[in-house]
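>>> no FASTA, just this:
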């Protein structure tokens, strides 16, 4: 099965620590993650930003005054997926550290997550939609050789 065609613009804002994020996000890695998550051809911009820019975008476009890990601005789904994915480097790094996972692994998850949003997937509409999106993310990440990011939350809890 041929993967979808992808036109990719990968951008890094200027911020302290950007070198670590550039190292975790080689262009080929980003393209591979996105192409696996896409069901059709796409033109995507991926921008890695600092907390200030991430917070401003989240506040101005979603009405939420904090920096979040990934924002997806989807412009078209047919005949071509067109979207901007904005990843907030300090948030992604803090989450990766908290989850004790490599930065690149967490970026892979968020790139897939953002690409699914660009195609209309939404985890905030219902529990069923959230479960479907998580299952698709897990499937795509497995194809990339990445672990299931939701494995911890699905483990049965011990009584007591």
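Thanks, I have the structure now. Note that this is a predicted model, so its numbers are computed, not measured.
>>> drop to CA atoms for contacts and neighbour counts, all remaining ones
Will do.
>>> now find how far off-centre the helix or strand residue 136 falls within is within its chain.
Assigned by DSSP states H and E, residue 136 belongs to helix 127-143. Chain-centre distance of helix 127-143: 13 Å, with C-alpha atoms, centre = their mean, to the nearest Å.
>>> now do the buried residues in the next helix or strand after that helix.
Sequence order places helix 151-154 as the next helix or strand after helix 127-143, per DSSP H and E. For helix 151-154, a neighbour-count test (16 or more other C-alpha atoms under 10 Å) marks nothing as buried.
>>> name the helix or strand for the residue most central in space within the chain, please.
When C-alpha atoms, centre = their mean is applied to the chain, the residue found nearest the centroid is residue 110 (2.2 Å). In the assignment (DSSP H and E), residue 110 maps to helix 103-118.
>>> another structure for you, compare them:
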């Protein structure tokens, strides 16, 4: 069976960090918390640096600056109305899992944010992987009601992993 998270390492610091293990744990917890099976889904996560994510951010969002995480859902899954839970996908068979999409995460920005928040890098990366996965599943934070739904969902998932709510200051 294919792994849930296909990891592409473009910055070797991610390899030393153990991105694959952190990402798999985060995605497993998120899918389970949403009532979805872990088997039957796949996604690709690229660990890169600020230079590469700035290029991606410019190309896809028109913002030529680094960011912490970007996501590209394989299909539109957003809810019809703001504040509603998105239409969650069905798992595919073991030999043809449903591809949820792609995520890119930047080492430099993640490290700077973790340091600024005085939190472990693994905790911050876990949060950002959950955040990216929720985007792949149709969650968003453009509208205030969607942001509340997404943030409370993230906090609930992170709590199951023993992590504090990243939105409480």
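Yes, it's here. All figures in this text were calculated on a predicted structure; none of them were measured in a lab.
>>> what's the TM between chain one and chain two?
Remark: TM-score between the superposed chains equals 0.82 [TM-score structural alignment, normalised by the length of structure 1]; 143 aligned residues with a C-alpha RMSD of 1.8 Å.
>>> sorry, back to before: what range does the helix holding residue 110 of structure 1 cover in structure 2?
On structure 2, the counterpart of helix 103-118 of structure 1 by TM-score structural alignment is residues 121-136.
>>> if we go by neighbour counts, what in that stretch is buried?
121-136.
>>> over to stretch 138-152 of structure 2?
138-140, 146-147, 149-151.
>>> may I have the distance across it, first residue to last?
15 Å (C-alpha to C-alpha, to the nearest Å).
>>> what about the strands in structure 2?
5-9, 41-48, 69-73, 98-106 (DSSP state E).
>>> got CSV for those, with mean neighbour count and distance to residue 29 of structure 2 too?
Below are the strands of structure 2 laid out as CSV (neighbours: other C-alpha atoms under 10 Å; distance: least, C-alpha to C-alpha, whole Å):
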stretch, mean neighbour count, distance to residue 29 of structure 2
strand 5-9, 18, 13
strand 41-48, 22, 13
strand 69-73, 20, 18
strand 98-106, 23, 16
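>>> so which of those strands is nearest residue 57 of structure 2?
Closest to residue 57 of structure 2 of the strands of structure 2 is strand 69-73 (C-alpha to C-alpha; 7.5 Å).
>>> residues in contact with the closest one?
53, 57, 100-106, 128-129, 132-133, 135-138 (C-alpha atoms under 8 Å, 6 or more residues apart in numbering).
>>> please redo it, this time with the cut-off set to 7 Å
For strand 69-73 of structure 2, contacts defined as C-alpha atoms under 7 Å, 6 or more residues apart in numbering pick out 100-106, 128, 132, 135-136.
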